[in-house]
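In: dropping a prediction and its sequence here:
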Amino acid sequence: MMKKPLILVTNDDGITAPGIRALIEVMNTIGDVVVVAPDKPQSGMGHAITVNSTLFCNPIRLDPEHPQKEYSCTGTPADCVKLAVREILHRTPDICVSGINHGSNSSINVIYSGTMSAAVEAGIEGIPAIGFSLCDYSWDADFEPIKKHVKSITEQALVHGMPKGVVLNVNFPKLPAEAIKGVKVCRQAKANWVEEFDKRTNPMGKDYYWLSGKFVNLDKGEDTDEWALANGYASLVPVQFDLTAHHCIQDLNTWDFND
């Protein structure tokens, strides 16, 4: 018999979030699951790591009916993956899955996403990794319609492997199961947040700020993640964590840095 794959599960919404509980349920049908996830929400943390304070990572039992081992970590999503690989797991996992995030991580959101940063951290370690997100920010979001797709994508990644230096960013539209047309491989849309700060004053006379804004899609292409999601598809974007702008190197070598 073939050995079951070892699957590391993490997220950024916290270990009790409904999204990660749904992801754990799916992963238990595929392999042996170990969960290392933040003890509280860490959305928008990007690739932050903890360097100025101690980290705690404690065993926790949230689901007595299922066999997975779980650990609640005081750190960021990237911390969770680092601790899992270096301290908790006895062998390299066959895959790391992060999510399912409550809310979109499409387009420019991938930069800020703790969900995707956990996947990227796994990728840096040479582990195939996928970040899953549902375009529904509600804590009571319904993950049932996307579970079969989450399972299929994970199984395909295990069968085919992942290109070196690449992780997958998968987003699902908020739709009933029968309305999801399938999975479309896409590029990241060119979009950004137009941000504002809501400035207020507290009773002590000190100013404080709430970040707000709106998401603006500047990309009219029909090969983007934003187009796919708007048209009823799950979007799958291969993400590389080598941030070198290779196309600029030749031009930059024409500069005279000694002038």
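Out: Nice, thanks for sending it over. Numbering: from 1, shown residues only.

In: rest of the way, CA atoms for contacts and neighbours
Out: Will do.

In: helices of the stretch 51-200 of the chain, start to end?
Out: Listed in chain order, the helices of the stretch 51-200 of the chain (DSSP state H, counting those that start in this stretch) span 77-83, 109-112, 114-124, 147-160.

In: hmm, who's touching the shortest one?
Out: For helix 109-112, the external contacting residues (CA atoms under 8 Å, 6 or more residues apart in numbering) are Gly44, Met45, Gly46, His47, Met116, Asn169.

In: what's the most distant pair in those residues?
Out: The distance between the two most remote of the contacts of helix 109-112 (CA to CA) is 16.6 Å, for Met45 and Asn169.

In: so for these two, which sits in the more crowded spot?
Out: Set Met45 next to Asn169 and count neighbours by other CA atoms under 10 Å: Asn169 wins out with 28 against 18.

In: adding another structure so you can compare the two:
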Amino acid sequence: MKSTKPTILVVNDDGITAPGIKALISVMQELGRVVVVAPDSPQSGMGHAITIGKPLRLDRDDLYEGVEMYRCSGTPVDCVKLAVTRVFQGHKPDLCVSGINHGLNNGINVLYSGTMSAAVEGAIEHIPSIGFSLDDYTWQADFNHCLKYVREIAQQVLQNGLPVGTLLNVNFPNTPHIKGIKICRQANAKWAEEFDERVDPYKRPYYWLTGVFQLNDNGQDTDSWALDNHYASVVPVQFDMTAHHAIPVLNSWKFDV
């Protein structure tokens, strides 16, 4: 008899051994049949990068008993592409979840995030997709306080689906007392970046990227406001990056060619 349980693809960017993906797997096992395809090493900040200049490895793994798992030598997006084409053989899973990321992906971070790019790739493949992140960068992060929200949001997506071309960016504050869920817009926020110059033993300079996250948005409907006020933020994201409001402006230009 064919199982009626939904099939759920789990991926991340912190690597297959990260505590965040272990927490996400445990919740998804309550909802359906879990298949994990995750990077074999951390891939944070990879954005939507794909591997085109070298071969990819995809190996079975038995890290967690009773879970079909594969470790991939590529990026988070590579993981989703290989999952769809090789693991599922073109039969799409019912849900793709990415994370739980060690660190926030609010504001402009969504563009750089490997966690969110994996979810975006899922949405491109017409799979309802969600990226989950927690405001704790440490390997010892405690995800327990956000797991019931992960389950509820995933359950809602399984039951209701998502608008075409849309996925969810979900972030959790680092507090044991989350007040609830807020549907938000992405805040106007960015990194004020600097490069810390240092010198190696051979007297050659090298650089570490540093910076401060700057919020340029006073709205109370943003993901940053929700997180600062101890809510889980849910932002609907789309991969169509067309600035539709700018088309009439550009059409008013007079091109002399």
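Out: Sure, I can see it. Small disclaimer: the values here were computed from a predicted structure and weren't measured.

In: now distance to Phe257 of structure 1 too, for the contacts of helix 109-112 of structure 1, in a markdown table please.
Out: Below are the contacts of helix 109-112 of structure 1 laid out as a markdown table (distance: CA to CA, whole Å):
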| residue | distance to Phe257 of structure 1 |
| --- | --- |
| Gly44 | 37 |
| Met45 | 36 |
| Gly46 | 33 |
| His47 | 32 |
| Met116 | 37 |
| Asn169 | 38 |
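
In: ignoring the adjacent residues along the chain, who's closest to Asp14 of structure 2?
Out: Pro42 (4.3 Å; CA to CA, 6 or more residues apart in numbering).

In: so which strand or helix has the closest residue to Val34 of structure 2 other than its chain neighbours?
Out: Nearest residue to Val34 of structure 2, sequence neighbours excluded (CA to CA, 6+ apart): Ile8, at 4.9 Å. Secondary structure from DSSP states H and E places Ile8 of structure 2 in strand 7-11.

In: contacts for that strand?
Out: 21, 24-25, 28, 32-39, 76, 79-80, 83, 93-99, 115, 118.

In: that one: average distance to aligned residues in structure 1?
Out: After superposition onto structure 1, the mean distance of strand 7-11 of structure 2 to its aligned counterpart is 0.2 Å, using mean CA distance after the TM-score superposition for structure 1.

In: equivalent analysis for stretch 207-215 of structure 2, please.
Out: Using mean CA distance after the TM-score superposition for structure 1, the mean distance for stretch 207-215 of structure 2 is 0.5 Å.

In: okay, that stretch sits on what stretch of structure 1?
Out: Aligned using TM-score structural alignment, stretch 207-215 of structure 2 spans residues 209-217 in structure 1.

In: tell me which residues are up against that stretch.
Out: 189-200, 226.

In: repeat that for stretch 25-42 of structure 1.
Out: 4-16, 24, 67-77, 80-81, 84, 114, 147, 150-151, 155.

In: pull up the gap between the closest residue to Ala179 of structure 1 other than its chain neighbours and Ala191 of structure 1, please.
Out: The shortest distance from Ala179 of structure 1 to any non-neighbouring residue, by CA to CA, 6+ apart, is to Gly232 (6.7 Å). Separation of Gly232 of structure 1 from Ala191 of structure 1 (CA to CA, to the nearest Å): 19 Å.

In: who has more neighbours, the two?
Out: Gly232 (19 against 16).

In: what does that one align to in structure 2?
Out: Taking TM-score structural alignment, Gly232 of structure 1 has His230 as its aligned residue in structure 2.

In: relative to structure 1, what is the average displacement of the very next helix or strand once past the strand holding Ile8 of structure 2?
Out: The C-terminal neighbour of strand 7-11 of structure 2 among helices and strands, as given by DSSP H and E, is helix 19-28. Helix 19-28 of structure 2 differs from its equivalent in structure 1 by a mean of 0.3 Å after superposition (mean CA distance after the TM-score superposition for structure 1).

In: mind listing what's buried along helix 19-28 of structure 2?
Out: Pro19, Gly20, Ile21, Lys22, Ala23, Leu24, Ile25, Val27, Met28 (16 or more other CA atoms under 10 Å).
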